[in-house]
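**Q** Model the structure of this input:
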Amino acid sequence: MAIRKDLDGLRMQLPGTPAIYLIDQGVKRHIPDPDTYNKLFRDWNGVVQDPHLNNIDTGTPLSHGAVLAQAFGDAAVYLIDNGVKRHIASPATMDRYYFDWNKIQHVAPILIRSIQNGPTIAWPE
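**A** Just a heads-up that it's a prediction; the model follows:
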């Protein structure tokens, strides 16, 4: 098994299987369902088929209903996942991860502040 930070942001799939993973912090994180996928990503294009996917360490799956969020009046965008908010460091990172700018949920600043911080998502790290 290996940690593959060079693959961060890619969505990957073992050929012939339905499961799709997001490579994040060098590990593969299962995307639990199509609804969660659709709340985060632009579309289903660009999923990399890789027969060596099982050689990448497995991380915590994305939580059901993970979302992109932004507080009103603040430029920072976060991935809200597994009870933490993770700042998405730049537009280049949004693009690398194929996150959809149009799917960002705009919420009250107090809601963002009430969520525990997790590690920043940055590309390149």
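**Q** Only C-alpha atoms from now on, for both contacts and neighbour counts.
**A** Fine.
**Q** Where do the strands of the chain begin and end?
**A** 11-13, 21-24, 27-30, 48-49, 67-71, 77-81, 84-88, 105-107, 116-117 (DSSP state E).
**Q** Out of those strands, which gets nearest to residue 98?
**A** Counting by Cα to Cα, residue 98 lies closest to strand 11-13 out of these; the figure is 8.6 Å.
**Q** My read is that residue 69 contacts residue 79, right?
**A** Yes - under the criterion of Cα atoms under 8 Å, residue 69 makes contact with residue 79 at 6.4 Å.
**Q** returning to what we had before: next, format the strands of the chain as TSV and append distance to residue 58 and mean neighbour count.
**A** Listed next are the strands of the chain as TSV, based on distance: least, Cα to Cα, whole Å; neighbours: other Cα atoms under 10 Å:
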stretch	distance to residue 58	mean neighbour count
strand 11-13	12	23
strand 21-24	9	24
strand 27-30	5	23
strand 48-49	17	15
strand 67-71	21	22
strand 77-81	16	22
strand 84-88	19	20
strand 105-107	28	14
strand 116-117	22	13
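**Q** to compare against the first, here's another:
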Amino acid sequence: MSDPSFEGKHIKGDSNDAIYLVLDGKLRHVANPAVWEALFGTGEWKFQVVPQALVDNFSKGAAIDQTTPLIKGDGDPVYLIDEKKKRWISSPDVFNRYGFSWDTIKSVGSVSDLIPSGPNIN
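**A** You can find the predicted model right below:
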């Protein structure tokens, strides 16, 4: 199942502790608190509790782990590293819709040019 209205949301089933980011119509398990803080910041954890049946029926993608940081090269674009590819987050509105934290972006300079590009996050 994929429901476009959930895109960019952080959700948790009502009978499980796993928290997910909905990215590309798939649930992406946020592996641990350190990963959460690296993407979404250290403030209050904001997620929507939904019926477990909804979580169980959603398509699942690869877990989001410590290999999934937010980076910035020499220019303005911000990227999410996702499965060894940089994915351009296409606007500040999109960045905010996904709940990412501006304070956690790592500046990597021209190293970003060496990372293959994946699909944009729109």
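**Q** picking that back up, between the strands of the first structure, which one is nearest to residue 40 of the first structure?
**A** strand 67-71 (6.1 Å).
**Q** What range does the closest one cover in the second structure?
**A** Strand 67-71 of the first structure corresponds to residues 69-73 in the second structure, going by TM-score structural alignment.
**Q** list the contacts for the residue of the second structure positioned farthest from its centre?
**A** Each residue of the second structure has a distance to the centre, and by Cα atoms, centre = their mean the biggest one is for residue 110: 22.8 Å. The contact partners of residue 110 of the second structure, by Cα atoms under 8 Å, 6 or more residues apart in numbering, come to 73-74.
**Q** Of the strands of the first structure, which is nearest residue 99 of the first structure?
**A** Set against residue 99 of the first structure and scored by Cα to Cα, those come closest in strand 67-71, at 8.2 Å.
**Q** angle of the closest one against strand 84-88?
**A** If you take axes from the mean of the first three to the mean of the last three Cα atoms, to 10 degrees, strand 67-71 of the first structure sits at 80 degrees to strand 84-88.
**Q** what's the burial count for residue 91 of the first structure?
**A** Residue 91 of the first structure is flanked by 14 other residues according to other Cα atoms under 10 Å.
**Q** any idea how far it is from residue 11 of the first structure?
**A** Noted for residue 91 of the first structure: a distance of 18 Å to residue 11 of the first structure, by Cα to Cα, to the nearest Å.
**Q** Quick check: residue 24 of the first structure touching residue 9?
**A** Yes - between residue 24 of the first structure and residue 9 a contact is recorded at 6.1 Å, counting by Cα under 8 Å.
**Q** Helices along the second structure, start to end?
**A** With helices called from DSSP state H, the second structure shows them at 33-40, 52-57, 92-97.
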